[in-house]
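A.B. asks: Sequence isn't available, so here's the structure alone:
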């Protein structure tokens, strides 16, 4: 399934299918401005600084992270301004933190069915950014966005579709079929499709839209018809989820057990290298 096919699928489902009832929150204006500033050949540092200072809570987030033990090394004095925080964190990490803050507040989650949703999404974004840093040619910003938005269809479905909370409970309990199979049986759509719709409506990267649409379709890892960048995002996402579960002391899930070899093979990654990643990533996940 290529990007154009995903566009067409979403358009059809939006026009006369199960996505008609889905309410997509608007993309925050500050996020639009941030994306525009970061997309320039030379990112507009002054504009990014103005965006960071435009929201007091977002400024506080940057200061908190910049002054955390991970960044406040011996001899450094605490940052007291947003500019100092951004200088210490670097432009890319600052932009990633700002994006996570803006998305989290645009799509609030207040449900017992999605406890720690944005906390885990932020951790996944951190893990994806780390993995992208280990893989030549993989865009860190795209990887971080994939981690953040991967399951964004869930809170959107929860807000739009009656009975979706009960579906989540059922899907998590069943061992006879995948999570998205229960979603489709009950609602004729799933969080992968709705997540891709969020990316489309917000005009984010088309590669991101396709990867999120296919993030539970692991046959894509073996399908030469799927764009390589999409396959890399799916494979890295599977590894990121596995490393997060290890960090949290959870058992391997069925997705990892059934597709680990395909993911490692696509990324040309050995088991020994994966162990090294696990060790190096743990302090970052602790901080996230």
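C.D. replies: Thanks, I have it. None of the values given here were measured: they were computed from a predicted structure.
A.B. asks: alpha carbons only for contacts and neighbour counts from here, please
C.D. replies: Fine.
A.B. asks: Next, count neighbours for residue 66.
C.D. replies: By the criterion of other CA atoms under 10 Å, residue 66 has 24 neighbours.
A.B. asks: Next one for the comparison:
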């Protein structure tokens, strides 16, 4: 029974723990079939992430430089590819777990000379550290951002497209949230779904608004594919509003109208297809400086 539990533990992330224990006790662990299989699965996960990044980079390049071609490619293509790779990893992982439970070697064997190298050990360690770091930051980013718009100074309004979890947006907005909380205290950041009520409230009360959504012909798309343009702004604009970032593609086709409607705030738009990568770069590098400079 102990052997089965030990083999199962390899698949659920305990290998780095055993490394630490073995290092403390100056002990060399026997590398069983399941130990090597778990290492190989970690390498598969790492490889699938690299493939995703490559596909995402190529897709970003196409969006930026080849508009007509980009319009023929599904926006989520890179994620579809990654999802298929993760599904393969999941099947192999489940087969390994079942094999460990019934006490036999995995039938979908991934053993190779690579599984016995220090390189794979390092990759596995980095993979676990990365996952732990993401979990910690995701939890903290969600905890410092309000789920309601009241009292907030800084707003991230997002279209989750029906399947993207909120923590993805809080994670992307983390650096900006930290700066805002340091400037204006707790409850100063609201990260909420994009709809007419939330955007109207943000325009009426906020200092900074980041709208994460698709765009069409100068309009932004709210949840449920509702178009929202400068002419739809009904409430008065906050006198404190200083910066509005509209991430949607082609929102710049109504640049002048947006500027007139949101004056005197600075309005950043795009008169082309915009990419997730450039928005992420802005949030990490430029966004914190912009927020810190607000009055």
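C.D. replies: Received it, and whenever you're ready, just let me know what you need. Here the structure is a predicted model, which means the values were calculated and not measured.
A.B. asks: TM-score of the superposition?
C.D. replies: Superposed pair, TM-score by TM-score structural alignment, normalised by the length of structure 1: 0.24. Supporting alignment: 112 aligned residues with a CA RMSD of 6.0 Å.
A.B. asks: Which stretches in the stretch 151-295 of structure 2 count as strands?
C.D. replies: 154-158, 189-193, 208-212, 215-216, 219-221, 227-228, 243-246, 266-268 (DSSP state E, counting those that start in this stretch).
A.B. asks: Straight-line length of stretch 86-94 of structure 1, end to end?
C.D. replies: 6 Å (CA to CA, to the nearest Å).
A.B. asks: Give me the buried positions along it.
C.D. replies: For stretch 86-94 of structure 1, burial by neighbour count (16 or more other CA atoms under 10 Å) applies to 86, 88-89, 91, 93-94.
A.B. asks: Show me where the stretch 101-250 of structure 2 has its helices.
C.D. replies: Applying DSSP state H, counting those that start in this stretch to the stretch 101-250 of structure 2 gives helices spanning 118-144, 166-172, 174-184, 196-205.
A.B. asks: Just the buried residues of the second one, please?
C.D. replies: Applying a neighbour-count criterion of 16+ other CA under 10 Å, the buried positions in helix 166-172 of structure 2 are 166-167, 169-172.
A.B. asks: Same question for stretch 60-70 of structure 2.
C.D. replies: 60, 62-63, 70.
A.B. asks: Validate this expectation: residue 86 of structure 2 resides in a helix.
C.D. replies: Yes: assessed with DSSP: H, G, I helix; E, B strand; the rest coil, residue 86 of structure 2 lies in a helix.
A.B. asks: Point out the ones among the buried residues of stretch 86-94 of structure 1 that are inside helices.
C.D. replies: 86, 88-89, 91, 93-94 (DSSP state H).
A.B. asks: okay if I get the residues you listed as CSV plus distance to residue 157 of structure 1?
C.D. replies: CSV is the format used below for these (distance: CA to CA, whole Å):
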residue, distance to residue 157 of structure 1
86, 35
88, 38
89, 34
91, 33
93, 29
94, 29
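A.B. asks: can you tell me which of those residues lies nearest to residue 47 of structure 1?
C.D. replies: residue 91 (11.8 Å; CA to CA).
A.B. asks: Let me see the contact set for the closest one.
C.D. replies: residue 45 (CA atoms under 8 Å, 6 or more residues apart in numbering).
A.B. asks: can you tell me the helix or strand for residue 197 of structure 1?
C.D. replies: Following DSSP states H and E, one finds residue 197 of structure 1 within helix 191-201.
A.B. asks: Run through the neighbouring helices and strands of that helix.
C.D. replies: Judged by 3 or more CA pairs under 8 Å, 6 or more residues apart in numbering; DSSP states H and E, helix 191-201 of structure 1 is in contact with helix 3-16, helix 153-160, helix 179-187, helix 206-213.
A.B. asks: can you state the direction angle for that helix and helix 179-187?
C.D. replies: Helix 191-201 of structure 1 runs at 80 degrees relative to helix 179-187, counting by axes from the mean of the first three to the mean of the last three CA atoms, to 10 degrees.
A.B. asks: related to what we said a few turns ago, quick check: of the buried residues of stretch 60-70 of structure 2, which lies closest to residue 120 of structure 2?
C.D. replies: Of all these, residue 60 has the smallest distance to residue 120 of structure 2: 29.7 Å, by CA to CA.
A.B. asks: Distance of that closest one relative to residue 78 of structure 2?
C.D. replies: 10 Å.
A.B. asks: Next: residue 196 of structure 2.
C.D. replies: Residue 196 of structure 2 is 30 Å from residue 78 of structure 2, by CA to CA.
A.B. asks: higher neighbour count, the two?
C.D. replies: Using other CA under 10 Å as the criterion, residue 196 of structure 2 and residue 78 rank with residue 78 on top: 19 against 16.
A.B. asks: Would you confirm that the more buried one contacts residue 56?
C.D. replies: Yes: assessed by CA atoms under 8 Å, residue 78 of structure 2 is found in contact with residue 56 at 5.4 Å.
A.B. asks: Same list, the strands of the stretch 151-295 of structure 2, but as TSV with mean neighbour count please.
C.D. replies: TSV is the format used below for the strands of the stretch 151-295 of structure 2 (neighbours: other CA atoms under 10 Å):
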stretch	mean neighbour count
strand 154-158	26
strand 189-193	25
strand 208-212	23
strand 215-216	22
strand 219-221	23
strand 227-228	18
strand 243-246	22
strand 266-268	17
